[in-house]
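Trainee: would you be able to build a 3D model of this:
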Amino acid sequence: MSLVQRAYPSLPKLFGFAKRSFKSLRFPGEPLDPSSSPILSYGIHVFHAPDAVGIVAKLSDCIASKGGNILGASVFVPENKHVFYSRSEFIFDPIKWPRSEMDEDFHKLLTTYSAMRSVVRVPDHDPKYKICILASKQDHCLVDLLHQWQEGRLPVDITCVISNHDRGPNTHVSHFLERHGIPYHYLQTTNADKREGEILELVQNTDFLVLARYMQILSGDFLKSYGKDVINIHHGLLPSFKGGKPSKQIMFAGF
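Mentor: Below is the predicted model of the structure:
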């Protein structure tokens, strides 16, 4: 895939601060006395707009002008697509930059650049996203998500798990879900019936879906009816080689 990528390699990654409290982080020029340091919050901003000169500078200035400090940022522009994507992670003082004011500031950027999307999240203060996880027979992706959620690293509410594989009542996953009150729905699928109507009924109140190695292809009609984001966390070779045995498809394609 051809990609023109613009990034900040010198900025620290978020996981570099994973074992440090935000209370221990300081803005440049602030006193060393921890008792006088502000209690900082963590935010994420995602931006999608037509590509234009100066967007990176404006995004950075929007955060810095309110005393925020960028922890990490990724910016990329697909070649010949004339669109711009960015994801910024930052810390800020909520007293100096109230949440409602933050929304207004990022909305100004959306208007300025006629952006298709400008989303800001402050996980400690915003309502949690409601998600549904779809999985098939293999557990590793599903189990990883559940354990991260249990440890508090995924700030979401899991409404249910849907699978085309029956795990039975005495499996590790079944015990985990039962212990945490997460419903498990087994919907056996066939080539003729993917049970998409029933899935839609179960996920109506979710904010997005997560495919944890769900080995079924969701139809265009399903995606249109659902109308929200669907995230595939399992590494794959889609969309060029969708369906069964993608590695074999690549070999036949001459790679």
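Trainee: going by C-alpha atoms from here, please, whenever you check contacts or count neighbours.
Mentor: Fine.
Trainee: roughly how far out does the helix or strand hosting residue 197 sit from the chain middle?
Mentor: Per DSSP states H and E: residue 197 is located in helix 196-202. Distance of helix 196-202 from its chain centroid, counting by Cα atoms, centre = their mean, to the nearest Å, is 23 Å.
Trainee: which residues of the stretch 101-250 of the chain fall in helices?
Mentor: For the stretch 101-250 of the chain, the helices defined by DSSP state H, counting those that start in this stretch cover 140-150, 172-180, 196-202, 220-226, 246-253.
Trainee: of those, which stretch is the most buried?
Mentor: Ranked by mean neighbour count, those are led by helix 140-150 with a mean of 15 (mean count of other Cα atoms under 10 Å).
Trainee: before we move on, back to that, a markdown table for the helices of the stretch 101-250 of the chain, including distance to residue 94?
Mentor: As requested, the helices of the stretch 101-250 of the chain are exported to a markdown table (distance: least, Cα to Cα, whole Å):
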| stretch | distance to residue 94 |
| --- | --- |
| helix 140-150 | 26 |
| helix 172-180 | 32 |
| helix 196-202 | 37 |
| helix 220-226 | 35 |
| helix 246-253 | 47 |
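Trainee: how far does stretch 199-214 stretch from one end to the other?
Mentor: Taking Cα to Cα, to the nearest Å, the first and last residues of stretch 199-214 lie 13 Å apart.
Trainee: report the buried residues of that stretch.
Mentor: 199, 202-203, 206-214 (16 or more other Cα atoms under 10 Å).
Trainee: alongside the first, I'd like the structure of this one:
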Amino acid sequence: MPHTNVVLSLSCRDQPGIVAAVSKLLFDAGCNVVEAHQFNDAETHLFFMRMRFAMLKPDASIAALEAAFEPVANEFGITWTMRSLSEKQRVMILVSKFDHCLADLLYRWRTGELAMDVAGIIANHPRETYAHLDLDGIPFHYLPVTKPTKMEQEAQVWELIRAANTDLVVLARYMQVLSDGLCAKLAGRCINIHHSFLPGFKGARPYHQAFERGVKLIGATAHYVTPDLDEGPIIEQDVERISHHNCVEDLVRKGREIERRVLARAITWHIDGRVIVNGTKTVVFKD
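Mentor: From the prediction side, this is the model:
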């Protein structure tokens, strides 16, 4: 039976009748809702909803359902996406020298934990840097970058992203700041892992900054990339307690563990349609 696992994610101004209208449309189309979440933001007066449903009619199609949904979306001013979870998102991974997040994502992908297709890997270090990783069958692109060549290299990055029909870009400890132009092109579909519990310790060497401040908790943050460095809407965070016994190397080691799990969660929720941007924040409908 086609399209048995479809997700509808939406947001609009909070107003009466949204849930009823959406539910009636799905019922009339022969769909069965299997999971539903909603949130009313009392501060912004916005409404957010995620529905996962099965399309039970043998001749059902997402295209037909999208067309039927358009009048409802227009009536309520809804911003929305609808897609089958069987259609895996194509993810391009950007990485620099530190490869622990890349290694973790590849493991989760190969074992089926991350239901995505790896569109390729873009690195500003040569392939030999990752010789210990299984990159078999994955397009690998080595694009070195210096300050004078940054814009030229970034144009190549964008062309690879575009040519690969990439749905999501992941900065897996990619230690280059994206230009405002590229951030705009990737708005809402580029996730960065920052090795700090934002908004504290932005920019470079955050573990060293944390050590110098004598913090008792370190963390990591996965967020959408925006032109404002490390200011994008936060998707997920986690922390771990440390003490005065820990040196900088301990913080870096513990931080790697946090970074891996935080980034994996953020990607999972994004490709499941569980994350909706709410201004400078996000609404995350966890399962």
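Trainee: let me see the TM-score of these two.
Mentor: In this superposition the chains share a TM-score of 0.64, using TM-score structural alignment, normalised by the length of structure 1; 210 aligned residues with a Cα RMSD of 3.7 Å.
Trainee: could you check how far the aligned partner of residue 231 of structure 1 in structure 2 is from residue 234 of structure 2?
Mentor: By TM-score structural alignment, residue 231 of structure 1 lines up with residue 190 in structure 2. Residue 190 of structure 2 is 12 Å from residue 234 of structure 2, where distance means Cα to Cα.
Trainee: name the residues contacting each of those two.
Mentor: Here residue 190 of structure 2 and residue 234 share the contacting residues residue 224, scored by Cα atoms under 8 Å, 6 or more residues apart in numbering.
Trainee: average offset between the helix holding residue 197 of structure 1 and structure 2?
Mentor: Compared with structure 2 after the fit, helix 196-202 of structure 1 shows a mean deviation of 2.2 Å (mean Cα distance after the TM-score superposition for structure 1).
Trainee: now tell me what touches that helix from outside.
Mentor: Helix 196-202 of structure 1 is contacted from outside by 162, 218, 222, 225-226, using Cα under 8 Å, 6+ apart.
Trainee: residue range for it in structure 2?
Mentor: Here helix 196-202 of structure 1 aligns to structure 2 at residues 154-160, judged by TM-score structural alignment.
Trainee: tell me the contacts of residue 145 of structure 1?
Mentor: Contact partners of residue 145 of structure 1, counting by Cα under 8 Å, 6+ apart, are residue 154.
Trainee: please pull up the equivalent of it in structure 2.
Mentor: Under the alignment by TM-score structural alignment, residue 145 of structure 1 pairs with residue 105 in structure 2.
Trainee: for residue 93 of structure 1, same thing?
Mentor: Alignment note (TM-score structural alignment): residue 93 of structure 1 maps to residue 56 of structure 2.
Trainee: surely its match meets residue 28?
Mentor: No: taking contacts as Cα atoms under 8 Å, residue 56 of structure 2 lies outside contact range of residue 28: 11.2 Å.
Trainee: neighbour count winner among the two?
Mentor: Taking neighbours as other Cα atoms under 10 Å, residue 56 of structure 2 and residue 28 compare with residue 56 leading, 15 against 8.
Trainee: ok, now which ones touch that one?
Mentor: By Cα under 8 Å, 6+ apart, the contact set of residue 56 of structure 2 is 1, 4, 30-32.
Trainee: give the buried residues for stretch 199-208 of structure 2.
Mentor: With burial defined by 16+ other Cα under 10 Å, the residues of stretch 199-208 of structure 2 counted as buried are 201-202, 206-208.
Trainee: between these, which is closest to residue 44 of structure 2?
Mentor: For the buried residues of stretch 199-208 of structure 2, the minimum distance to residue 44 of structure 2 (Cα to Cα) is 27.1 Å, reached by residue 202.
Trainee: tell me if I'm right that the closest one and residue 209 touch.
Mentor: No: here residue 202 of structure 2 does not reach residue 209: they are 9.1 Å apart, not a contact under Cα under 8 Å.
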